[in-house]
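Colleague: task: produce atomic coordinates for the following.
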Amino acid sequence: MNRALLKTLTLFCCLWLVPVVSHAQTANTDSHDQAVAGAMAALDDFMRTFNAKDMQAWAATLNYPHVRFASGTVTVWQNAEEFARQPTFERLAAIGWDHSHWLSREPVLVSAGKVHINTIFQRFNSENEPIGTYESLYIVTRDAQGNWGTQARSSLAP
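Modeller: Reported below is the predicted structural model:
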């Protein structure tokens, strides 16, 4: 094969591949951005309903089965009704908790249907004084109906 033909073929292949690779990267970026946006919105709902102390609304922000790793135990809830029966807010009130806020949320693993997010959140009393700061990992998934929700949490919080 002569050099001119080889250069032409190489140039043709490069020009043909650039749009394909570029389109794939754009599609991946769009999918990544949409997944992160969905997961962050789910975490916003999680914190909003948690701070409202509304067990049914909070339970609705989760995907099931829902798993929590904390205090040396693993707890699994199969559905929202089971989750909503726990005395979470009574236990938190006993330590002076009134509300919580995210300090940071960093997506560390992203796919079209699942986002792992390193978080740091802080708990406050009714005087808005911090009573604890905790690192955690939230796994937020998109269910079969397209709804984003927290599927699993691993926290250093009690």
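Colleague: switch to C-alpha atoms for all contacts and neighbour counts from now on
Modeller: Will do.
Colleague: so residue 10, which of the three states?
Modeller: helix (DSSP: H, G, I helix; E, B strand; the rest coil).
Colleague: ok, it to residue 110 distance?
Modeller: 35 Å (C-alpha to C-alpha, to the nearest Å).
Colleague: and the two? Which one has more around it.
Modeller: Set side by side, residue 10 and residue 110 show more neighbours around residue 110, with 18 against 12, by other C-alpha atoms under 10 Å.
Colleague: next, the structure of the following sequence, for comparison with the previous one:
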Amino acid sequence: MSTEPTSSTPGREAIQRACNAVLDAFMQALNDHDAAAMDRCMHFPHTRLANGATTLYQAPGSNPMDLFKRLEEADGWSYSRWESREVVQFNAHKAHVLLSYTRFRKDDSVIGVYDSMYVMTLEADGWGIQARSSFGP
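Modeller: Model prediction:
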């Protein structure tokens, strides 16, 4: 399948706006320690490739509920923010988004900046994150 838009494909800017809205909600949910809200931003089954492992979340509620505690204990994580997000390939139903994010401690010191690629898909309920591949932990 071509990544080139067709006459019926929304333009890159419209796809970028739609993806950014989901990504903003996802980041807010992460920072709010709200796993259920994170689930609402994802499509399932959902795949995550990070730390040398591939994890498949079959359904909402599959996110490990100790995620936030583990992040805090590992590095003193307090919050994260997007640094960049760019749709690099897309069609009417899928977009590949190159992005980077920074993890911070409570004192605003940087834990790390991590590059990732997210696969966003359009389903009946709208755009969502189908897969994440990250160089972060």
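Colleague: please say which position in the second structure residue 107 of the first structure maps to.
Modeller: For residue 107 of the first structure, the aligned position in the second structure is residue 87, judged by TM-score structural alignment.
Colleague: in the second structure, where's the longest helix?
Modeller: helix 12-31 (DSSP state H).
Colleague: read off where the next helix or strand after that helix ends up in the first structure.
Modeller: Per DSSP states H and E, the first helix or strand lying C-terminal to helix 12-31 of the second structure is helix 35-40. Counting by TM-score structural alignment, helix 35-40 of the second structure pairs with residues 55-60 of the first structure.
Colleague: tell me how far residue 73 of the second structure lies from residue 31 of the second structure.
Modeller: On the measure of C-alpha to C-alpha, residue 73 of the second structure and residue 31 of the second structure end up 15 Å apart.
Colleague: which one's more surrounded, these two?
Modeller: Using other C-alpha under 10 Å as the criterion, residue 73 of the second structure and residue 31 rank with residue 31 on top: 17 against 9.
Colleague: nearest spatial neighbour of the more buried one, skipping sequence neighbours?
Modeller: Take residue 31 of the second structure and drop its neighbours on the chain: the residue closest to it by C-alpha to C-alpha, 6 or more residues apart in numbering is residue 79, 5.2 Å away.
Colleague: same check on residue 143 of the first structure?
Modeller: Among residues not flanking residue 143 of the first structure along the chain, residue 63 sits closest, at 7.1 Å (C-alpha to C-alpha, 6+ apart).
Colleague: how close does the host helix or strand of that neighbour sit to the second structure?
Modeller: In the assignment (DSSP H and E), residue 63 of the first structure maps to strand 62-70. Mean deviation of strand 62-70 of the first structure relative to the second structure after superposition (mean C-alpha distance after the TM-score superposition for the first structure): 0.4 Å.
Colleague: map residue 125 of the first structure onto the second structure.
Modeller: Match for residue 125 of the first structure (TM-score structural alignment): residue 105.
Colleague: for the second structure, which segments are assigned as strands?
Modeller: 42-50, 53-57, 77-90, 94-105, 110-123, 126-134 (DSSP state E).
Colleague: now these in TSV, with distance to residue 12 of the second structure?
Modeller: Shown next, in TSV, are these (distance: least, C-alpha to C-alpha, whole Å):
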stretch	distance to residue 12 of the second structure
strand 42-50	21
strand 53-57	29
strand 77-90	7
strand 94-105	9
strand 110-123	13
strand 126-134	14
